[in-house]
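Enquirer: Structure of the sequence below:
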Amino acid sequence: MSSGRVLFAVVAVVVLAVDRVTKGLVTANVTPGTALTAGPGVQIVNTHNSGAAFSLAPNATLFFLVASLVVAAGLLYYIVRNPVGSALGGTLGLVMGGALGNGYDRLVHGTVTDFIAVSFWPVFNIADSAITLGVLLLLFGYLRRQRSA
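Expert: All right, here's what the predicted structure looks like:
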């Protein structure tokens, strides 16, 4: 097994675990409708989102559950069928862990728990952060390769 595939699996599992633990802690310790200050301009809240990021399409829970499963299956297929280096494996692991984290919430609870509130941004969670970072890193890598070509 290549180092890229190992890193893919490790990063995906770590993101999923951290996402599940943090959502569990928030659900158990933060009453919906209240906010805890975590730092300057950052609060921990307990909100539930049935749609996509930023509460887009709130009545499309099934669509986003299926999308999470399709993304996860596609990433797994890609990783198994193609050689991947460590950087790509880790990056795709971020997206996989995030897709599985939010997909789990949609499957089990029908909504996604969001809890990080930054004054200038909609409420989000660890899975959202991992997906966003993974996609940005993929885009950056693509643009970098295009400049080199």
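Enquirer: Please count neighbours and contacts with C-alpha atoms only from this point.
Expert: Fine.
Enquirer: Would you map the helices across the chain?
Expert: For the chain, the helices defined by DSSP state H occupy 3-29, 61-81, 86-109, 126-148.
Enquirer: another one to check against the first:
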Amino acid sequence: MRRTYVLWATAAAGLAVDQSTKALAAVFVEGHEARRVLGGAVTFTAFRNSGAAGSFAPDATLVFTFLAIATVVFITRVAPSVRSTGWAVGLGLVFAGAGGNLADRLFRTPGFGRGAVLDFVQVGGSGIFNVADQCVTLGAALILVQTFRGVRLRGGLGVR
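Expert: All right, here's what the predicted structure looks like:
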């Protein structure tokens, strides 16, 4: 049975949560003093990130825009052949993360394709991140688990 619907439902849910939390952060966090919760374990503070995770390569915004486009296109092309639920969820999460940060790069200032991603959560002494970043991380981890378990994208076990 095809798992395409699982992939797209996961992607839609991840994108919705990412964009909703970024919209809330833009109103309630950005331009305000950092807010600590859970005994200071989590801090909400806004940061416009033009680079990749951890502000890596802040001058390569266009490169990251094209990488996100390539990721979204690749997942869209392989989606119809996914037969594994693990792969479907993993790819759906990666799509949500790439798509969520791509939306920022396309539509946030300073302009189309050069926008900065809105990061707003910090846990402990970690870097500042957003839901899209966590979707990519969790999705990549699920894909690695499927790969190490020998589960094929198109279902079943074995190497292919």
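Enquirer: Just the TM-score for the two chains, thanks.
Expert: Superposed pair, TM-score by TM-score structural alignment, normalised by the length of structure 1: 0.91. Supporting alignment: 146 aligned residues with a CA RMSD of 1.8 Å.
Enquirer: Please name whichever of the helices of structure 1 is nearest to residue 47 of structure 1.
Expert: Closest approach to residue 47 of structure 1 among the helices of structure 1 (CA to CA): helix 3-29, 9.0 Å.
Enquirer: Now do the contacts for residue 104 of structure 2.
Expert: Contact partners of residue 104 of structure 2, counting by CA atoms under 8 Å, 6 or more residues apart in numbering, are 115, 116, 117, 118.
Enquirer: re earlier: can you lay out the helices of structure 1 as a markdown table showing distance to residue 47 of structure 1?
Expert: Output for the helices of structure 1, formatted as a markdown table (distance: least, CA to CA, whole Å):
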| stretch | distance to residue 47 of structure 1 |
| --- | --- |
| helix 3-29 | 9 |
| helix 61-81 | 15 |
| helix 86-109 | 13 |
| helix 126-148 | 14 |
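Enquirer: Of those, which stretch is the most buried?
Expert: Of the helices of structure 1, the one with the most neighbours on average (mean count of other CA atoms under 10 Å) is helix 86-109, at a mean of 23.
Enquirer: Spatially, and excluding backbone neighbours, which residue is closest to the residue nearest to the spatial centre of structure 2.
Expert: Using CA atoms, centre = their mean, the residue of structure 2 that lies closest to the mean C-alpha position is residue 97, 1.6 Å off. Excluding its sequence neighbours, the residue lying closest to residue 97 of structure 2 (CA to CA, 6 or more residues apart in numbering) is residue 132, at 3.8 Å.
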